[in-house]
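> take a look and give me a structure for this.
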Amino acid sequence: MKNQWDTYAKVFEEGMGEGGDELHTKLINPLIFKFLGVYEGKRILDAGCGNGYLVKLLSKQAKHVTGADASKELLKLAKKRTQKITNIDYTEVNLLDPLPFAHASYEVVIANMVLQYLPQLVTFALESADVLKPSGQFIVLVDHPGHALFDRVQELAGKPNPKWLTRASYFTSGQRRKKSLWDKAILEYYHRPVQEYINVFTPYFKLEKMAELTSDSETPRILGLLWTKI
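Purely as a prediction, here's the structure:
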């Protein structure tokens, strides 16, 4: 079944390109590599790899990088981007399903701006813990859910943000709609308060660091979480 990322794969590729858009190059990528630290010689799983831009960046030092994604169209772009790099492979997999990788086969699992598009996280939490080696790193970046609070303030002020097409309480989890991909697409996503992200991973991982990034010094934009496998 064609998913929304197959539909917008070309738009995604045009905006992200080789290293990501401005949000990624200025905020997201630096945080990922800060969380990673020294990763030379490590095996890394990029879960929800999209067009493979991060896979390519990671391959420069990692021993091996696996890109996993449910979108056939994005995987085609990823494979084309990295076809000459030998320490990369790709797997088509829905992150709601069991991961087809061996137990304790990776030192790092990265979920880069993908979990907000999954209707439930329990399966992915369990599967990520399974494929990680003991004390392995689990890195999560998502849209900061705090945007719902600021959107409510803007709405009360009579200036609602047109990006968010579904408006609900910060504490109300569930499916919503937003303008995304540089306002060229309308995507379905799942809002969760920060506590939900923390609680779903706590049984399997120890939280080491949390980062809240902003692009305008006022509103939270990106939530980053660094965990180690228990």
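> switch to C-alpha atoms for all contacts and neighbour counts from now on
Will do.
> for this structure, just list every one of the strands.
With DSSP state E, the ranges of strands along the chain come out as 43-47, 64-69, 88-92, 106-112, 132-143, 174-180, 185-191, 205-213, 222-229.
> want to put them side by side, so please do this one too:
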Amino acid sequence: MNQKEINQKNKAIWEANAKVWDESMGEKGNDWHLNLIAPITEELLNLKPQDHLLDIGCGNGIFARRMEGKGIKVTAFDFSEENIKRAKSYGGTIQYAVVDATIEEELNALGSSFDAAVSNMVFMDMPDLAPLFQFLSKTLSEKGTFVFSIQHPAFNSEFAELKEDAVLVKNYIQSSTSKGLALEEQPQEQFYFHRPISEYSKLASKYGFAIDAIEEPVFNRGDIFSKIPPVIVFRLRKNL
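Presented below is the predicted three-dimensional model:
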């Protein structure tokens, strides 16, 4: 399969899985979102009321609603029509759109004036990140920030075998594509696009960004993910 074919299959998978994901995440998100991802993402964005935030791959809109509740102007998009339908069902004033972040023309239709951008746990699901990074390099304001979180590619991927108090990692450095279940009840396996951390650093540099913060939050519940970070969060700024 070429990249275009993979992307089309990817859309169909997320349309099929949208209902289960919405039911699992609910209005405010699960414990991963509430305890690991959202607080540190909000802190790194450091937005003030009326700042304009672009939420990339918003799913059912959990983070968009969180930020709207703090007075932030939010434009949010996802490539799944069903995800956007479900996001809109929660109400609010968020401007939602169905946009494929791998297609330059669709991204350009979003406009060209954002104070910040965010993408929570999405890049593992995207076959191509270059169009998005290029778009953001042109779209974010001069002092704009871009914060994104992903499954930690060293500790929480197809190459990481969890032990009781350790992780065995194999073939980490190679980018790859696989499929699997994130939720046992979802009807279809989703694609996973594994990239080492250096791949994200190269993308940032290529499109004029500097990484100025990295966070590796852990749970406080006594399991392995209290010792080893299951997610990693990056903040990028324009490299002026």
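> possible to save the strands of the first structure as a markdown table with distance to V11 of the first structure?
Below are those laid out as a markdown table (distance: least, C-alpha to C-alpha, whole Å):
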| stretch | distance to V11 of the first structure |
| --- | --- |
| strand 43-47 | 20 |
| strand 64-69 | 17 |
| strand 88-92 | 20 |
| strand 106-112 | 18 |
| strand 132-143 | 19 |
| strand 174-180 | 10 |
| strand 185-191 | 8 |
| strand 205-213 | 25 |
| strand 222-229 | 21 |
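> can you redo these as TSV with mean neighbour count and distance to L121 of the first structure?
Shown next, in TSV, are the strands of the first structure (neighbours: other C-alpha atoms under 10 Å; distance: least, C-alpha to C-alpha, whole Å):
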stretch	mean neighbour count	distance to L121 of the first structure
strand 43-47	25	13
strand 64-69	24	15
strand 88-92	18	18
strand 106-112	23	11
strand 132-143	21	12
strand 174-180	15	12
strand 185-191	18	11
strand 205-213	16	14
strand 222-229	21	15
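> ok, which of these comes nearest V122 of the first structure?
Set against V122 of the first structure and scored by C-alpha to C-alpha, those come closest in strand 205-213, at 12.7 Å.
> what residues in the second structure pair up with the closest one?
Strand 205-213 of the first structure lines up with residues 209-217 of the second structure when matched by TM-score structural alignment.
> which residues touch the matching stretch?
36-37, 40, 44, 137, 201, 204, 229-239 (C-alpha atoms under 8 Å, 6 or more residues apart in numbering).
> how about stretch 124-140 of the second structure?
Counting by C-alpha under 8 Å, 6+ apart, 3, 6-7, 101-104, 107-108, 111-117, 123, 150-151, 190-195, 203-204, 207-209, 238 sit against stretch 124-140 of the second structure.
> what about that stretch, distance to the chain center?
11 Å (C-alpha atoms, centre = their mean, to the nearest Å).
> got it, and stretch 172-181 of the first structure?
Using C-alpha atoms, centre = their mean, the offset of stretch 172-181 of the first structure from its chain centre is 15 Å.
> do you know which of the strands of the first structure lies nearest A157 of the first structure?
Using C-alpha to C-alpha, the strands of the first structure put strand 174-180 closest to A157 of the first structure, at 20.1 Å.
> which strands or helices does that closest one pack on?
Judged by 3 or more C-alpha pairs under 8 Å, 6 or more residues apart in numbering; DSSP states H and E, strand 174-180 of the first structure is in contact with strand 185-191.
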